[in-house]
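Undergrad: requesting a structural model of the entry that follows:
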Amino acid sequence: MRKAELNRETLETQIYIELNLDGKGSSDISTGIGFFDHMLILFSKHGLFDLKIVAKGDLNVDSHHTIEDVGITMGKAFNTALRDKVGITRYGSVYLPMDEALVRVVVDISGRPFLHYDVSFTAERIGEMDTKMVEEFMRAFAFNAGITLHMDLLHGSNNHHIAEACFKGLGRALRYAVSLDEREAGLPTTKGVL
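TA: Reported below is the predicted structural model:
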């Protein structure tokens, strides 16, 4: 099983994460930010990743540090759980509809962190989560996981649906990218390293 367990402690946050890439999509999430918890549960379910997160942060300030630090720690756990990356499919892409919203998510487990993010919201907050933090989470996750991530809103008007499509799409695209290809004997690259 490809698993990781990580702690991250700063003066602003304390994050504990368990991640199993070969799970069933079960989750136990507690960040203190209800809408963010909901998004991470969706990521877990659609990625078929078992995910446990216990996060405590300075929510009296705002949600920024907690969400960013969860992204950092999740990204590092993801990279650790991948181990040597031998046999993975490497690429994953999905068009994720959520009612009127449609988001395209494309990932490459390349070892070259990059984020292209073209998603806009019409509200500043959903529940207790600032919508600008969706991008901050995606950046923190992608850069610490060592993946290239492209995320585009093709259309949509309901902010909840847009955010949900982003997190479901990330889970689903990564599910495909981390899947093992029995025909791939080594690393899926001509460079010899990912």
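Undergrad: for the rest of this, base every contact and every neighbour count on C-alpha atoms.
TA: Noted.
Undergrad: helices along this protein, start to end?
TA: Ranges of helices in the chain, per DSSP state H, are 34-47, 64-82, 132-145, 159-178.
Undergrad: out of these, which is closest to Asp58?
TA: The closest of those to Asp58 is helix 64-82. By C-alpha to C-alpha, the value is 7.1 Å.
Undergrad: spit out the contact partners of Ile15.
TA: Contacts for Ile15 (C-alpha atoms under 8 Å, 6 or more residues apart in numbering) come out as 7-9, 53-56, 69-70, 73.
Undergrad: so of those, which ones are in strands?
TA: The members of those that map onto strands under DSSP state E are 7-9, 53-56.
Undergrad: going through those, which ones are buried?
TA: Among those, those classed as buried by 16 or more other C-alpha atoms under 10 Å are 53-56.
Undergrad: what is the nearest of those to Ser93?
TA: Closest approach between those and Ser93, by C-alpha to C-alpha: Ile53, at 25.4 Å.
Undergrad: I figured the closest one hits Ser26, correct?
TA: No - Ile53 is beyond contact range of Ser26, at 11.6 Å (criterion: C-alpha atoms under 8 Å).
Undergrad: tell me which of the contacts of Ile15 is nearest to Ala142?
TA: Closest approach to Ala142 among the contacts of Ile15 (C-alpha to C-alpha): Thr73, at 10.8 Å.
Undergrad: pretty sure that closest one sits against Leu6.
TA: Yes - with contact defined as C-alpha under 8 Å, Thr73 counts as touching Leu6 (7.0 Å).
Undergrad: returning to that earlier point: how about the helices of the chain in CSV, adding mean neighbour count and distance to Lys191?
TA: Putting the helices of the chain into CSV (neighbours: other C-alpha atoms under 10 Å; distance: least, C-alpha to C-alpha, whole Å) gives the following:
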stretch, mean neighbour count, distance to Lys191
helix 34-47, 22, 28
helix 64-82, 23, 18
helix 132-145, 22, 19
helix 159-178, 24, 18
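Undergrad: and this one, please, so the two structures can be compared:
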Amino acid sequence: MTRSYRGDRRTKETDIELILNLDGKGQGKIATGIGFFDHMLEQIMKHGQLDLELKAVGDIEVDFHHTVEDVGILMGKAIAEALGDKKGIVRYATAFIPMDEALSMVSMDISGRPFLQYGVNYSGEFVGQFEVQLVEEFFRALAFNSGITLHIQTQYGRNNHHIVESIFKAFAKALREAITIDPRIEGVLSTKGSL
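TA: Alright, predicted model coming up:
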């Protein structure tokens, strides 16, 4: 069974193409036109062991918001469709990841009930030219389009780059664990019989 997705999202603001393999080796190519965002998506790819090909062209001359949010929308859709019926997945996962002085936690439930709880304090508004408030927008779009209940909390940290990167790495590690197939699970991991 191949857990993969190939698709696109085209609006007046963005044009995005994405190929995702959930059971990859952490390889691929990412080009959104937003250097720091590309670097963060590479963290998901590498530490989540996902193969990801992503090309996005957006109205970044206006700002980065449309591109970041629309990538989140398409990635969420890709995860949901690649998971299919979710049979055998572990479903839940929590990861704490440090980066120097910053420590972040991501906890998720691939439940079909989208939700984002986001508790992150930054020391400023930007990492380079990237507005840190867009991290929340990205994960909200991803959560609501993947059907994932997602909790993100930074325990502490001072450097915005370190805080953001620890969040993306923690998301990657939690996702890798939650989508793992456990052969002991018959059907889906739910007393209701569906997710």
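Undergrad: re earlier: with distance to Gly192 of structure 1 as extra columns, can I get the contacts of Ile15 of structure 1 in a markdown table?
TA: Formatted as a markdown table, those follow (distance: C-alpha to C-alpha, whole Å):
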| residue | distance to Gly192 of structure 1 |
| --- | --- |
| Asn7 | 31 |
| Arg8 | 31 |
| Glu9 | 35 |
| Ile53 | 34 |
| Val54 | 37 |
| Ala55 | 37 |
| Lys56 | 40 |
| Asp69 | 31 |
| Val70 | 31 |
| Thr73 | 27 |
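Undergrad: which of those residues lies closest to Arg83 of structure 1?
TA: Nearest to Arg83 of structure 1 out of the contacts of Ile15 of structure 1 is Thr73 (C-alpha to C-alpha; 15.8 Å).
Undergrad: coming back round to it: for the helices of structure 1, which one sits closest to Thr13 of structure 1?
TA: Closest to Thr13 of structure 1 of the helices of structure 1, according to C-alpha to C-alpha: helix 64-82, at 6.2 Å.
Undergrad: re the thing from before, take the helices of structure 1 and write them to TSV, including distance to Phe114 of structure 1.
TA: Output for the helices of structure 1, formatted as TSV (distance: least, C-alpha to C-alpha, whole Å):
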stretch	distance to Phe114 of structure 1
helix 34-47	20
helix 64-82	13
helix 132-145	6
helix 159-178	14
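Undergrad: please name the residues that touch whatever residue of structure 1 lines up with Ala174 of structure 2.
TA: Taking TM-score structural alignment for the superposition, Ala174 of structure 2 sits opposite Ala173 in structure 1. The contact partners of Ala173 of structure 1, taken as C-alpha under 8 Å, 6+ apart, are 47, 91-94, 105-107.
Undergrad: with Ile19 of structure 2 instead?
TA: Contacts for Ile19 of structure 2 (C-alpha under 8 Å, 6+ apart) come out as 4-7, 51-54.
Undergrad: kindly give a single ChimeraX line that selects the buried subset of those residues.
TA: In ChimeraX, a selection of the buried entries from the contacts of Ile19 of structure 2 looks like this (16+ other C-alpha under 10 Å):
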select :4,5,51,52,53,54
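Undergrad: what is the nearest of the contacts of Ile19 of structure 2 to Asp38 of structure 2?
TA: So of those, ranked by how close each gets to Asp38 of structure 2 (C-alpha to C-alpha), first place is Leu54, at 9.4 Å.
Undergrad: contact partners for that closest one?
TA: 16-19, 29-32.
Undergrad: which two of the ones in strands among the contacts of Ile15 of structure 1 have the greatest separation?
TA: Spanning the widest gap among those are Glu9 and Ile53, at 13.4 Å by C-alpha to C-alpha.
Undergrad: not counting residues beside it along the chain, what's closest to Gly127 of structure 1?
TA: Of all residues not flanking Gly127 of structure 1 in the chain, Phe35 sits nearest, at 6.0 Å (C-alpha to C-alpha, 6 or more residues apart in numbering).
Undergrad: so what sits against both of Thr73 and Leu6 of structure 1?
TA: Taking C-alpha under 8 Å, 6+ apart as the contact rule, Thr73 of structure 1 and Leu6 both touch 16-17.
Undergrad: what sits against the nearest residue to Gln133 of structure 2 once chain neighbours are set aside?
TA: Closest residue in space to Gln133 of structure 2, ignoring its immediate chain neighbours: Glu125 at 7.3 Å, by C-alpha to C-alpha, 6+ apart. With contacts defined as C-alpha under 8 Å, 6+ apart, Glu125 of structure 2 is in contact with 131-133.
Undergrad: now do Ala142 of structure 1
TA: Contact analysis of Ala142 of structure 1 by C-alpha under 8 Å, 6+ apart lists 75, 113-115, 148-149.
Undergrad: nice, that's everything, thank you.
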